[in-house]
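Q: Sequence first, then the predicted structure:
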Amino acid sequence: MFDFIKTKTIVAPYEPIEFPVLDNEDLTYRFNVAELAKNAARENRPDMNYKGEDANELDFHHKIETYAHQATIKVKQLTEDLRNNITSTSINKEITDVENVEKEFKNKVSAEFTPLLTELAAVRGDVIAAEDDLSDFKKVNKLRRSADYPESHVLTLGILVFALLIESLLNGFFFAKGSDFGLVGGVSIALIVSLLNISIGYLSGWWVFRYKNHISRKWVYCSTILFISTVVVSIVFNLLVAHYREALGVDPEHAATLAVSSFQDGLLSITDVESWLLFMIGIVFFSLAVYKGYSMDDPYPGYGKMSRKRNRLLGDLDELRKEMIDDLDELHQYHLEIIEIKYVDLQRRQKLLNGFISSFEYQMGIYRSYIKNLRSNLNYIIATYRDINTSERTAPPPAYFDSKYNAEFDLDEVSSDYDDKRYEIARLLEGLADSLPAKKAYMLNFKEEYHQKIDEVAKL
């Protein structure tokens, strides 16, 4: 029925007790039968009127019966163990467990996925609300295009950091001339200047300049005025930095005072070429920061943020839907594997039971054959003893010598009965095998129903 089930040879769970086949001639020699028979015959024993077995015959009987007793004790213990195992072998609980797997699957799915469906519906509601907000935003702001913004800001931020470092290094060479700490001191001053310059440019492009695209004329005017103001601030700031650079070359100790004084005398009164170059570098990197700040998001203010929120919620909805379907499939596969594992275990139990019974019957067969052989051995020994005794004595032998000896042993009974459950277990397994396809089909249909529920809840 299942592809994963492999036919295996089940070895009997108990090693049988083997008994050696005793040789008649060897026993006759070992028991000194001929010598004992001749010694008794010389004295004409047993007397012709003697009835029953004589002492030698009783001794032979006792020795052989001892073998039988020893074998009986061993076999009785082994068969008792086997009988207990046969009696205790049952598959009723396992059959019930397999039959309940589909119910457990149904209960598990209902318990785990009912709250998840509620969560999925809540996320779907958030998506719909975000879609409505975005739609209203586009309608109010007369936007017919999709939002345009980079998926990641890593490149932009990397460029800004790189620009900051480059500007700091370039400016550092110019400031090194008047710094007590040389190039290191110059770069430190330049880093602060560059950070202010690029920060102003970035904020101007990212927040201020974007509002020039707003539908409201008020925001456009405000944006234009504020942006022009930031540009003017940047120009003034970089001119002041250039004046400071020039003052460093004249009087480093009073550079700040000289720079303010020179700035007040005239914005463009700088005469040092390197200071003008410093000014140009500041303006270039300010412009780059404006551009990168502006390109960080959609040109229309607020549009990118709302679009990203909608897209993030859409991603959450799709991710949750996929996770639920994957978990449902995994749960379904897990319960299928439980059925298969339990079914294999049931087959193993069936084969184990067959092994117990085979071991029991095999052992009983060995035991019966051994006892039969012991009787045959004793019959032979007694017959040999009487024949030699009769031929060697001078008086007639007792009358019972003429009767055929039939050995009997006084042994504890070894019961051959056991509870044969093979037919019942085979019937239960066959019934289970017939019902499994329907159970698996039910579980599959139930899983598909929940697939549909998940898709319906997540559908927009």
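A: Structure's in. What do you need?
Q: CA atoms for contacts and neighbours, from now on please.
A: OK.
Q: Can you get me a residue count around Val154?
A: 10 (other C-alpha atoms under 10 Å).
Q: how near is it to Asn197?
A: Going from Val154 to Asn197 by C-alpha to C-alpha, to the nearest Å gives 21 Å.
Q: what about versus this one:
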Amino acid sequence: MPKFESLTRLYDSLRESSHDFRITTDPFPPLDPEKLAKSMEIERKAAENGKANIPAGNARELDEVERAIVERVESQRDDAFQILEEQLNTYATRLRNLDFDGHFSQIEMTNHSSVEDFQADVTKGRDELFIRRKDLKATDEELEDFRKRNGLEKRVARVRGSLETWLKVLFVALLLIVETVVNGIYLAKGNDSGLVGGIGYAFGFAFVNVIGTFLLALFGIRQLNRRSFTLKIIGFISLLLWIALAIALNLAMAHYREISATAVDNIGPLVRQRLVSDPLGLADIDSFVLFAGGVLFSIAALLDGLFMTDPYPGYAGTYQRYVDARDDYAAEREHRVEGLKDIRDDHNEKIEGIIQGLSKRRKECAAIIDARTRMTKLFGEHQTQLESVGRKLLAIYREENRAARTEEEPKHFKAQYKMERRKVIIDTSDDWSDKDLSERIQTAQAELSAQMKRISKAFEDAVSAYHELDHIYSETINGSPA
């Protein structure tokens, strides 16, 4: 059964998550100028430096405190920029992992490979059915030939089920047991070992009487139904042999009962002598009952053997081979069709999953780009806020310093702080516009839908191809195409 390997890989890749990150709710926490002024002791340092007229009036560079303020603000800016770069790299990785180009290419490949995989399994099933159909045709012709040769065209063979066959076998065994017990009771009278000895002799008589009759009926007497004159003669001889066996054996058992009651030695020769000289000379009514009972058991075994299977020898076996081949072919074809249904349904389920996955990734792509834009905007706002904090801290320092000075303040005290902005460069090489992506996904969905139709068409063609075998190797009157 094809596994649609390329389709499965595409299906699984679209089901996998394209990232393993956590977005923070506040990536750039703002600085609190009041708290920062206290922690840096700006007012105290400003007053001390002002009393010492630091920085000097002719100073062109920032003093130590001013540099510390600027460094603190710009350090915060650099940290935020590092966070931004990490986030942008994460977004870029997520966009690359969406891999729309790769998935679209895989879709094009699966359009061919999936149908080819399906057709390969169809071909495999057809080859297997071809062999089984030939076997069915052979058994069908064998049965048809058997019917014509034996004049059985208008009669269906009587085939016994396994349960019915076992019941008939058990019936023979029951006959053997019952006759052994009954005869044992009658023969125990003249046996030195009593009932045990009587049953021993009775089993020997019963075995020949029941099993011998059953085998003669099954393999011999049924030959009377044959069209061949020679086989009919064999059947007739078997019938005569059974009659002789049933009468002679049961008479011998009856005479054995009477003779064993009076004689101790040479019972066998005496029984043979009595059978020749006076076969019906039974003095005891129980001996007649024993004889009649044995004949009845023999007749029961005869009927069981005659109707163990179809009365015409060989017909049931030939017909059963045909039925087995027919059922085997029908079961195999049903198995193959159900297998193709499962493959088709699995394929279509994966196609639907791929279509849903593409739509989901389109939304994810738009969300990533929006989040990236929002992050960039937040960083710009954060730089503005940092610049404002820097100006405020410098204003606090310079105001306190100016108030404590006795000399002229440096000129740069009047200059407003302007923080150098970090420029954000975004790699948009993996970006898809929502319009282009929507159109491309719609095209891919159309291709996948067409692929589903091709698989469904291939399934219908496969079922038709399987049924064509019925006409290539059609059956005779034994059965119509299954």
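A: That came in fine, so what should we check first? Everything numeric here is computed off the predicted structure, so don't read it as measured data.
Q: where do the helices sit along the second structure?
A: 5-15, 33-39, 42-51, 64-98, 100-150, 162-187, 194-206, 212-219, 229-262, 267-277, 285-306, 315-404, 434-472 (DSSP state H).
Q: In the first structure, which residues correspond to the second one?
A: Following TM-score structural alignment, the partner segment of helix 33-39 of the second structure in the first structure covers residues 24-30.
Q: That stretch vs the second structure, average offset?
A: Mean deviation of stretch 24-30 of the first structure relative to the second structure after superposition (mean C-alpha distance after the TM-score superposition for the first structure): 1.7 Å.
Q: again with stretch 114-126 of the first structure
A: With mean C-alpha distance after the TM-score superposition for the first structure, stretch 114-126 of the first structure averages 3.9 Å from its match.
Q: What number of residues are in the vicinity of the residue nearest to Ile247 of the second structure when sequence neighbours are not counted?
A: Nearest residue to Ile247 of the second structure in three dimensions, chain neighbours excluded: Val295, at 6.9 Å (C-alpha to C-alpha, 6 or more residues apart in numbering). The number of residues packed near Val295 of the second structure is 22, by other C-alpha under 10 Å.
Q: Could you pull up the contacting residues of the alignment partner in the first structure of Val295 of the second structure?
A: Under the alignment (TM-score structural alignment), Val295 of the second structure pairs with Ile283 in the first structure. Each residue near Ile283 of the first structure by C-alpha atoms under 8 Å, 6 or more residues apart in numbering is listed here: Ser234, Ile235, Asn238.
Q: do Val210 of the second structure as well
A: Taking C-alpha under 8 Å, 6+ apart, we find Val210 of the second structure in contact with Val172, Leu175, Leu176, Phe297, Ser298, Ala301.
Q: Trace it over to the first structure, please.
A: Checking TM-score structural alignment: Val210 of the second structure goes with Ile198.
Q: likewise Tyr329 of the second structure?
A: For Tyr329 of the second structure, the residue aligned by TM-score structural alignment is Leu317.
Q: Which residue comes closest to that match once chain neighbours are left out?
A: Val123 (5.9 Å).
Q: How much space separates Ile472 of the second structure from Gln119 of the second structure?
A: Ile472 of the second structure sits 21 Å away from Gln119 of the second structure when distances are taken as C-alpha to C-alpha.
Q: ugh, wrong one, I meant Tyr186 of the second structure
A: Counting by C-alpha to C-alpha, the gap from Tyr186 of the second structure to Gln119 of the second structure is 76 Å.
Q: Neighbour count: the two, which is higher?
A: Neighbour count, other C-alpha under 10 Å: between Tyr186 of the second structure and Gln119, Tyr186 has more, with 22 against 19.
Q: Quick one: residues contacting that one.
A: Neighbours of Tyr186 of the second structure in contact, by C-alpha under 8 Å, 6+ apart: Gly198, Arg257, Asp286, Leu290.
Q: And the equivalent of Glu99 of the first structure over in the second structure, how close does it get to Glu387 of the second structure?
A: Per TM-score structural alignment, the equivalent position to Glu99 of the first structure in the second structure is Glu108. Separation of Glu108 of the second structure from Glu387 of the second structure (C-alpha to C-alpha): 53 Å.
Q: Same drill for those two, tell me which one is more crowded.
A: Neighbours were counted for Glu108 of the second structure and for Glu387 using other C-alpha under 10 Å; Glu387 has more, 21 against 14.
Q: Tell me the residue in the first structure aligned with that one.
A: Aligning on TM-score structural alignment places Glu387 of the second structure opposite Arg375 in the first structure.
Q: show me what contacts its match?
A: Arg375 of the first structure sits next to Asn406, Ala407, Glu408 when contact means C-alpha under 8 Å, 6+ apart.
Q: overlap between those and the second structure?
A: For those, the aligned pairs still in contact in the second structure (both residues aligned by TM-score structural alignment, their matches' C-alpha atoms under 8 Å) are Asn406, Ala407.
Q: Now the buried members of the contacts of Arg375 of the first structure.
A: The neighbour count (16 or more other C-alpha atoms under 10 Å) marks Ala407 as buried among those.
Q: Including distance to Ser369 of the first structure, could the contacts of Arg375 of the first structure go into CSV?
A: Shown next, in CSV, are the contacts of Arg375 of the first structure (distance: C-alpha to C-alpha, whole Å):
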residue, distance to Ser369 of the first structure
Asn406, 16
Ala407, 15
Glu408, 14
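Q: can you tell me which of the contacts of Arg375 of the first structure lies nearest to Cys222 of the first structure?
A: Nearest to Cys222 of the first structure among the contacts of Arg375 of the first structure: Glu408, at 125.7 Å, using C-alpha to C-alpha.
Q: quick one: the closest one and Tyr370 of the first structure, what's the gap?
A: 13 Å.
Q: Name the residues of stretch 269-286 of the second structure that are buried.
A: Buried residues in stretch 269-286 of the second structure, counted by 16+ other C-alpha under 10 Å: Leu270, Val271, Arg274, Leu275, Pro279, Leu282.
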